[in-house]
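*Asks:* Following is a predicted model, sequence given first.
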Amino acid sequence: MANTIDTSLLLSTYKEAKSKTGSNDLGKDDFLKLLITQLQNQDPTNSLKDTDFIAQMANFSSLEQMTNINNAIEKSAMMQAGMMIGKKVTYLNEEHEEVSAAVDSVSFKNGKTSFHLDDTANTILSSSQIIKISQ
């Protein structure tokens, strides 16, 4: 009987396993799924105590409220940034000189706000670069 080598175990054919999960953050839907799974798989002779269930529901309610507050804050920040359109902003250019231009538009991407200026260079600024706002 001859010894054989499984080619799938060779280093040249090895592929690193990739994570199949979305993100590392758990949201309210994930929390609710965990709670439902826990209730479905609990030991019938030792079921979840009322106080434990109420505590978990309170945690879920708190999580939902925090999510709603976070969404409201994000919408408020977007509205405030939108009010910058048409305003004149001043920033320091690469030569550390003060330059002013009107805000033409505002964009939101990956949780960051960018201000697009109405100038010949099509300058894009973050809020931390702005040193003055005027009419």
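*Replies:* All right, it came through fine.
*Asks:* only C-alpha atoms for contact and neighbour calcs from this point on.
*Replies:* Will do.
*Asks:* So which residues of this protein form strands?
*Replies:* 88-92, 98-109, 112-117, 124-125, 130-134 (DSSP state E).
*Asks:* Can you add mean neighbour count and distance to A77 and give these back as JSON lines?
*Replies:* Output for these, formatted as JSON lines (neighbours: other C-alpha atoms under 10 Å; distance: least, C-alpha to C-alpha, whole Å):
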{"stretch": "strand 88-92", "mean neighbour count": "18", "distance to A77": "18"}
{"stretch": "strand 98-109", "mean neighbour count": "16", "distance to A77": "10"}
{"stretch": "strand 112-117", "mean neighbour count": "18", "distance to A77": "9"}
{"stretch": "strand 124-125", "mean neighbour count": "17", "distance to A77": "16"}
{"stretch": "strand 130-134", "mean neighbour count": "13", "distance to A77": "16"}
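*Asks:* this is the comparison structure:
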Amino acid sequence: MEETPQSEAAQALEILRRFKLACEDPAFRASVRRASKKDLYLTVQSKLLSLREIVERDDVLQVPVDHPRLWTLRSQYAGAPQKSLGTPAAPRPGAHDHLPPRPLAPAPRDRRATNGLGNLAHVMANL
């Protein structure tokens, strides 16, 4: 025997009743509290606080980082902004293998127009 579907208001009241019962359980409250604090590091205020902490610590700036890309950047940087060399030149046409251009497709023909002209030519030939 199928149950009759409850109205939305009755469903909402049932959900509220079950939530109130669950809130009385200390384990549920602890899990909700943990979940609410889970993504706090994503807020703007927490990002600013962590940035301030990083800036206030002096030892962070003293740590040397050795990486080939940083070696390249350090060798290019002489204490002044780098000169803008503009947009790089385009490669020569023969520098790379290019695909040949696509052949043009024939123009689509309208069959009705073709048949109409054929019929007209046939009628005129038989006059």
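*Replies:* Nice, thanks for sending it over. As the structure is a prediction and not an experimental result, all values here were calculated from the model.
*Asks:* Superposed, how do the two chains score by TM?
*Replies:* Once the chains are laid over each other, their TM-score by TM-score structural alignment, normalised by the length of the second structure reads 0.25; 61 aligned residues with a C-alpha RMSD of 5.0 Å.
*Asks:* hang on, the earlier thing: just send the strands of the first structure back as a markdown table, with distance to L39 of the first structure too.
*Replies:* Written out in a markdown table, the entries for the strands of the first structure read as follows (distance: least, C-alpha to C-alpha, whole Å):
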| stretch | distance to L39 of the first structure |
| --- | --- |
| strand 88-92 | 56 |
| strand 98-109 | 39 |
| strand 112-117 | 40 |
| strand 124-125 | 50 |
| strand 130-134 | 52 |
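*Asks:* which one of those strands lies closest to K33 of the first structure?
*Replies:* strand 98-109 (29.3 Å; C-alpha to C-alpha).
*Asks:* for that closest one, packing partners?
*Replies:* helix 50-82, strand 88-92, strand 112-117 (3 or more C-alpha pairs under 8 Å, 6 or more residues apart in numbering; DSSP states H and E).
*Asks:* Quick one: work out the angle between it and strand 130-134.
*Replies:* Angular relation of strand 98-109 of the first structure and strand 130-134 on a 0 to 180 degree scale: 100 degrees, by axes from the mean of the first three to the mean of the last three C-alpha atoms, to 10 degrees.
*Asks:* of all the strands of the first structure, which lies closest to I36 of the first structure?
*Replies:* strand 98-109 (34.2 Å).
*Asks:* what angle sits between that closest one and strand 112-117?
*Replies:* 130 degrees.
*Asks:* tell me the angle of strand 98-109 of the first structure relative to strand 88-92?
*Replies:* Strand 98-109 of the first structure and strand 88-92 meet at an angle of 100 degrees, taking the same axes, to 10 degrees as the criterion.
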